[in-house]
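**Q** Got a predicted structure plus its sequence, pasted below:
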Amino acid sequence: MKRYLPLVVLLVVGVLAGVGVRACSNKPSSSSDSAEPVGSAGPPATSFADCRALTAPPKEASAGKGTAATDIALPAAELSCFGGGNLRLADVRGPAVINLWGSWCTPCREELPAVNAVAQRTTGLVHFLGVDTRDLRSDGEAMVSEFGLTYPNVFDNGERARIGLKLAGIPATLFVDKAGKVVHLYNGAPLDEAGLADLVKRHLGVAVPVG
């Protein structure tokens, strides 16, 4: 009986080795192996708007008269745009609306759909810019995708915009004229579409088209 023991051991080891090989082969060996089955619905591709156009007035901006400039100055902070490159806030030229938000901020979440809706209704008439404040970049990008924001957004983890504007909290919305001057700062309750459209009309002199 003892003479057959090495043979039995070798057979057992061989079986176990075969199991191990089969288990490794179940792992994807290439990117094509890990692709989703044909017909399955994958996550939508995310597209972030470009910030470069914000340094010149909108192409269809009217000569409507807004309110006079305040003594509030746009911070000179240069921030990273989710669409690539950097944007110096002080270089923004209006009519423009700059909205400070954060993924962690409940009131920001409440008003972002209204901001996005008015931005879409005023395409070519008014620039819109979002400033993701005190956030993780990944969380900010996820929120841009979640709300389907169509206008450019920049990342401001260090809160340079909020601190430069001496704001106690967010959300906050700035209205900027064609010379880059702040004509109004709103830092109250979350805005709805009608409220934001009214502020755009009063302070930037732009009538928001009916959605």
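**A** That came in fine, so what should we check first? Remember, it's a predicted structure, so these values are computed and weren't measured experimentally.

**Q** going forward, measure contacts between C-alpha atoms and count neighbours the same way
**A** Noted.

**Q** Report how many residues lie close to D198.
**A** Neighbourhood size, D198 [other Cα atoms under 10 Å]: 15.

**Q** ugh, wrong one, G195
**A** Around G195 there are 11 residues (other Cα under 10 Å).

**Q** what's the answer for A119, then?
**A** 24.

**Q** element containing F155?
**A** strand 153-156 (DSSP states H and E).

**Q** oh sorry, the question was meant for R22
**A** helix 5-25.

**Q** Can you name the next helix or strand after that helix?
**A** Next along from helix 5-25, by DSSP H and E: strand 78-81.

**Q** So which elements touch the helix or strand following that following strand?
**A** Counting by DSSP H and E, the next helix or strand C-terminal to strand 78-81 is strand 86-88. The elements that strand 86-88 packs onto, with contact taken as 3 or more Cα pairs under 8 Å, 6 or more residues apart in numbering; DSSP states H and E, are strand 78-81.

**Q** One more to weigh against that first structure:
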Amino acid sequence: LTDLSFLHMVAHTPDMWPRLRPYKDELEPLISFLEEHEDELFFKPPEPDIDPIGFEEFLSELKTARVLLAWIEEAPEDAILSEFHVHPGDLYRLVETSKWLLYASRELSALFGSREAALRLTILMKRVEHGVKEELIPLASLRGIGRIRARLLYNHGFRTLDDLREASIRDLLKVPQIGPKLAISIKEQLGAPLEEEELELARRAEKVQKSLLDYA
């Protein structure tokens, strides 16, 4: 089973409504994707010649799952909206509904004693919530970070919460999109001690940042 297996599972439920209808130019690549990944899915598609409406609905489920898959693989939001012809509100709705359905699936798995499935669903639920790969879940869970800043932190060597806890304010400020207030917030959220020297550095950096914004 893969991430696609579970994402299509939640897309298949009646609660995932309305689903994303594929446009005409999406049908051929979507059918090719189905042929390539059919063995990963819990459910088999209806025969298009026998049940064309059911097959079309199945493609809607698959498109919905593909959008969610792109989201958790950290595809840029603009790219997702453009490639799959969806609106920001649609993406938000899919994420929120999927989180709830994955949570319910996780609880059922735990209830029936499938700890492995429950763990996988927990991880997938967090990935859907934040739109990240698994390694970014701890970073993206911090307040004010999000998927983009989490990846920037990770790529700059801050790969765990301990890395952030031990980092200096000066080091954090070297990461793009990490300003003085956010750097302090990160340290405070992690319960890391802040020296007066670091706080003063953050205050000076904030003044410089404000001056640049005023000048612009």
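**A** All right, it came through fine. Computed from a prediction, not measured in an experiment: that's the story for all the values here.

**Q** Could I get the TM-score for this pair?
**A** Superposed pair, TM-score by TM-score structural alignment, normalised by the length of structure 1: 0.23. Supporting alignment: 96 aligned residues with a Cα RMSD of 6.4 Å.

**Q** Tell me which residues of the helix holding R22 of structure 1 come out buried.
**A** Within helix 5-25 of structure 1, no residue is scored as buried using 16 or more other Cα atoms under 10 Å.

**Q** ok, now stretch 98-115 of structure 1?
**A** 98-103, 107-109, 111-115.

**Q** now do stretch 98-113 of structure 2
**A** S98, K99, L101, L102, Y103, S105, R106, E107, S109.

**Q** quick one: the fourth one and H8 touch, right?
**A** No - assessed by Cα atoms under 8 Å, L102 of structure 2 is found out of contact with H8, at 11.1 Å.

**Q** Now do the helices in structure 2.
**A** 3-12, 24-37, 52-72, 77-83, 88-111, 115-130, 137-140, 146-155, 161-166, 169-172, 180-189, 196-215 (DSSP state H).

**Q** tell me what the last one is packed against?
**A** Read that as helix 196-215 of structure 2. helix 169-172, helix 180-189.

**Q** Relative to E61 of structure 2, which of these is closest?
**A** helix 180-189 (38.5 Å; Cα to Cα).

**Q** tell me the angle that closest one makes with helix 196-215.
**A** If you take axes from the mean of the first three to the mean of the last three Cα atoms, to 10 degrees, helix 180-189 of structure 2 sits at 150 degrees to helix 196-215.

**Q** What helices and strands are in contact with helix 180-189 of structure 2?
**A** Using 3+ Cα pairs under 8 Å, 6+ apart: helix 180-189 of structure 2 touches helix 161-166, helix 169-172, helix 196-215.

**Q** Please tabulate those helices in JSON lines, including the columns distance to L62 of structure 2 and mean neighbour count.
**A** Shown next, in JSON lines, are those (distance: least, Cα to Cα, whole Å; neighbours: other Cα atoms under 10 Å):
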{"stretch": "helix 161-166", "distance to L62 of structure 2": "35", "mean neighbour count": "15"}
{"stretch": "helix 169-172", "distance to L62 of structure 2": "40", "mean neighbour count": "18"}
{"stretch": "helix 196-215", "distance to L62 of structure 2": "45", "mean neighbour count": "13"}
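
**Q** Distance to L153 of structure 2 added to those helices, as a markdown table?
**A** Formatted as a markdown table, these follow (distance: least, Cα to Cα, whole Å):
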| stretch | distance to L153 of structure 2 |
| --- | --- |
| helix 161-166 | 9 |
| helix 169-172 | 8 |
| helix 196-215 | 18 |
